[in-house]
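# give me a model of this one.
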Amino acid sequence: MIKLHSIESLGTFDGPGVRLVFFLQGCNFKCLYCANPDTIDCTSEGKLYDVESLMSMARNERPFFGKKGGVTVSGGEPLIQAKELIALFKALKAEGFNTCIDTNGSVLNDFVKELLKYTDLVLLDIKEIDDDTHRRITGRSNQRTLEFARYLNEQNIPVWARYVLVPGFTDNPEHLHRLGKFLNDMDNVQKIEIQPYHKLGMHKYEALGWKYQLPEVEMNSQEQLKAAKEIFEQYVKEVIVN
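Reported below is the predicted structural model:
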C-alpha cells in the first residue's frame, strides 16, 4: 500500500506533457520555504492506495496524456516509499506509461535503484550546492543528493534539475556557478527549471500551528530571475523559469 497526501489530475507542471501526479505523504527534509508543509509528517494520516486502484486512475486519464504525458510521483519525498512504488512503476511500464519521479535525491538504497529501472525521468530538486547553506535551509547535508545525482548520471537516467531561487538564501552567484559546473559534467541533465520563491503555502503553516520561517523574504524580482537564468545558461543547454 502507498500512502498518498493528494492527487492531481491533468497536471502540466511535474514532467513532460499532461500528467497524473501522486503526491506522497512524508518528507525527510523540512525546507524553510516549503510550500506544502502538510506533506512533511511521515506519521500523519494519509490515504492508503493499492497498486490496482492507482493503475485504474492512470488508465482512465490515459486519453489525455498524448505522446509525452504520463504518471509522476511527488511529495513530500516519494523515495521514502520506494519499496512500495516498485510494483506500481513495474505495472505502469508494462502498460507503456511514461513514469517520472520528483525527488530531493536524499534516498539511495537497493529499493530506489530497483525503482529507477522503471523510471523514464527524474525531476531532481537540488536545494543548494553549498553544504552549509543546504543545512541551513533543509536541516540536512546535500551530500546524499549529490551522490544521487552522480548515480543517475552513471545509469544514464534523464534528469530535469529543479532549483528554488530564494532571495538571500539560494541566490548567491558563486553557488549558482558551482551548481552549473556540477550539472555541466553530467550528460543526462536535459534542463534546469528555476522555480521562483513564493509564499502561497503560508496559510498552511497557520493551520498546522507552525511558524513560517521566512516571512520577511520578498518574492523574486524579474532581474533576480534573469541573472540566475543567465548564469545557468553558461552550463546547461536549456534553462527555463517556471
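# CA atoms for contacts and neighbours, from now on please.
Will do.
# all helices of the chain, in order?
With DSSP state H as the definition, the chain shows helices at residue ranges 51-65, 82-94, 110-116, 131-138, 143-154, 173-184, 202-208, 222-232.
# can I get those helices in JSON lines including distance to S44 and mean neighbour count?
Listed next are the helices of the chain as JSON lines, based on distance: least, C-alpha to C-alpha, whole Å; neighbours: other C-alpha atoms under 10 Å:
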{"stretch": "helix 51-65", "distance to S44": "21", "mean neighbour count": "15"}
{"stretch": "helix 82-94", "distance to S44": "18", "mean neighbour count": "19"}
{"stretch": "helix 110-116", "distance to S44": "23", "mean neighbour count": "17"}
{"stretch": "helix 131-138", "distance to S44": "20", "mean neighbour count": "17"}
{"stretch": "helix 143-154", "distance to S44": "25", "mean neighbour count": "18"}
{"stretch": "helix 173-184", "distance to S44": "34", "mean neighbour count": "17"}
{"stretch": "helix 202-208", "distance to S44": "12", "mean neighbour count": "14"}
{"stretch": "helix 222-232", "distance to S44": "35", "mean neighbour count": "15"}
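# need the contact list for the residue nearest the centre of the chain.
Computing the C-alpha centroid of the chain and ranking residues by C-alpha atoms, centre = their mean puts D102 first, at 3.3 Å. The contact partners of D102, taken as C-alpha atoms under 8 Å, 6 or more residues apart in numbering, are 14, 72-75, 77-78, 122-125.
# let's see this one next to it:
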Amino acid sequence: MVTTARTVTGSLHSFDISTGVDGPGTRFVAFLAGCPLRCLYCHSPDTQFRRYGGLTTVADLLTEIRRYERFVKVAGGGVTISGGEPLQQAGFTREVLRGCKEMRLHTALDTSGFLGDRADDDLLDAVDLVLLDIKSGDPRTYAEVTRTGRLEPTVRFAHRLAERGKPIWVRFVLVPGLTDDPANVDAVAAVAAGVPTVERVEVLPFHRLGEQKYAALGLPFPLAGTPAPSVALLERVQGQFRDHGLTVY
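As a prediction, the model looks like this:
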C-alpha cells in the first residue's frame, strides 16, 4: 500500500529553500505545475500549466526533501507545497504531505482554496498550516482578478479548515486599481474575521517581478502599467484588516 502511494506521479515545476516567506522558519518549498486560475497579477505564469513541470513520483520528491530534513528542522521550518495550485494534484499532494509527516516535518499548504473540495480528510490530516490566498472579497472583483474563478469555494474551504482546527494564514495581494477598493478589502477582512482559526493576515504588495517570465513565454503581462501600492495605501489596507480584529503583517 505504501509502495503504491509512493509511486503516485505529479508535475513538479521546481523547488526552493525560503525563509520567512512560505510559512514559519526556513522551508523546503515544492512548486507544483498547473493552476485553474489565471490571476492578472500572477508572477509565475510558468506554473499555470502542467506541461511546464516535470513528471516526478512521490518517492522521488520525498528523497529530495530528505536531503534537507535536518537543515529545516534545525532552522525551525518545514515543507510547503505550493504552485501553481497544489490541490489540482490532490492525490500527489496528499502523499507528499503524509511522507513529510512521517519525517516529523512541519507541513504547510499554499492554496487559493478554489479547489478545496478536492482535499480529502487524509490530506488535511497531514497539514499543519494553510496559507490561504483570498484573491478578493467581492465576487465580481474575484472573477475579474482570477478570470476563471469564484469566491464561494474558498470561503467554504476556509470554514472546513476551521471546523478541523487547522491554523490559517490569509494572504491578500494588494493591487492598485484592482483589489484596493475599500469595500473589497472590508469584504476580505470580514471573511477572515469570520474564520476562528485565522492566525494572521499578510497583505502582499503587488510587484512586477514576474514580467520577464511573461516575455519569455511570449505572453503580455496583464498589469504592465500598474504601479506598486504606495505606503499610504498599504497602511490604509492593513488598518482595515486590523479594524476587524485581525493580526496583520
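# hang on, the earlier thing: residue in structure 2 matching the residue nearest to the centre of structure 1?
With TM-score structural alignment defining the correspondence, D102 of structure 1 maps onto D110 in structure 2.
# output the longest strand belonging to structure 1.
For structure 1, the longest strand by residue count, based on DSSP state E, is strand 2-11.
# what's the burial count for K117 of structure 1?
K117 of structure 1 is flanked by 14 other residues according to other C-alpha atoms under 10 Å.
# what does it align to in structure 2?
If you follow K117 of structure 1 across to structure 2 using TM-score structural alignment, you land on D125.
# does K199 of structure 1 touch P37 like I think?
No: taking contacts as C-alpha atoms under 8 Å, K199 of structure 1 lies outside contact range of P37: 11.9 Å.
# more neighbours: these two, which one.
Looking at K199 of structure 1 and P37 with other C-alpha under 10 Å, you find the greater number of neighbours at P37, namely 21 against 15.
# need the counterpart of the more buried one in structure 2.
With TM-score structural alignment as the matching criterion, the partner of P37 of structure 1 in structure 2 is P45.
# just E154 of structure 1 next, same as before
Checking TM-score structural alignment: E154 of structure 1 goes with E163.
# same question, H5 of structure 1
Residue correspondence to structure 2 (TM-score structural alignment): H5 of structure 1 is matched to H13.
# from R208 of structure 2, how far out is its match?
The spacing between H13 of structure 2 and R208 of structure 2, counted by C-alpha to C-alpha, to the nearest Å, is 21 Å.
# so how far is G165 of structure 2 from the residue mapped onto V189 of structure 1 from structure 2?
When the two structures are superposed using TM-score structural alignment, V189 of structure 1 falls opposite V198 in structure 2. Between V198 of structure 2 and G165 of structure 2 the distance is 10 Å, computed by C-alpha to C-alpha.
# out of these two, which sits in the more crowded spot?
A direct count of neighbours by other C-alpha under 10 Å for V198 of structure 2 and G165 places V198 higher, at 24 against 14.
# what does A90 of structure 2 correspond to in structure 1?
Across the two structures, A90 of structure 2 finds its equivalent in A82 of structure 1, going by TM-score structural alignment.
# what residues are up against its match?
Counting by C-alpha under 8 Å, 6+ apart, A82 of structure 1 has contacts 111-112, 115.
# and which of those is nearest D185 of structure 1?
For those, the residue nearest D185 of structure 1 by C-alpha to C-alpha is V112; the value is 23.0 Å.
# picking that back up, neighbours of the match of H5 of structure 1, how many?
Applying other C-alpha under 10 Å, we find 24 residues neighbouring H13 of structure 2.
# how about the one 4 residues further on?
Taking other C-alpha under 10 Å as the criterion, the count of residues near I17 of structure 2 is 16.
# over to A224 of structure 2?
When counting by other C-alpha under 10 Å, one arrives at 11 neighbours for A224 of structure 2.
# how close does the match of P37 of structure 1 get to Q89 of structure 2?
Distance of P45 of structure 2 to Q89 of structure 2, computed by C-alpha to C-alpha: 17 Å.
# try R147 of structure 2
Distance, R147 of structure 2 to Q89 of structure 2, using C-alpha to C-alpha: 21 Å.
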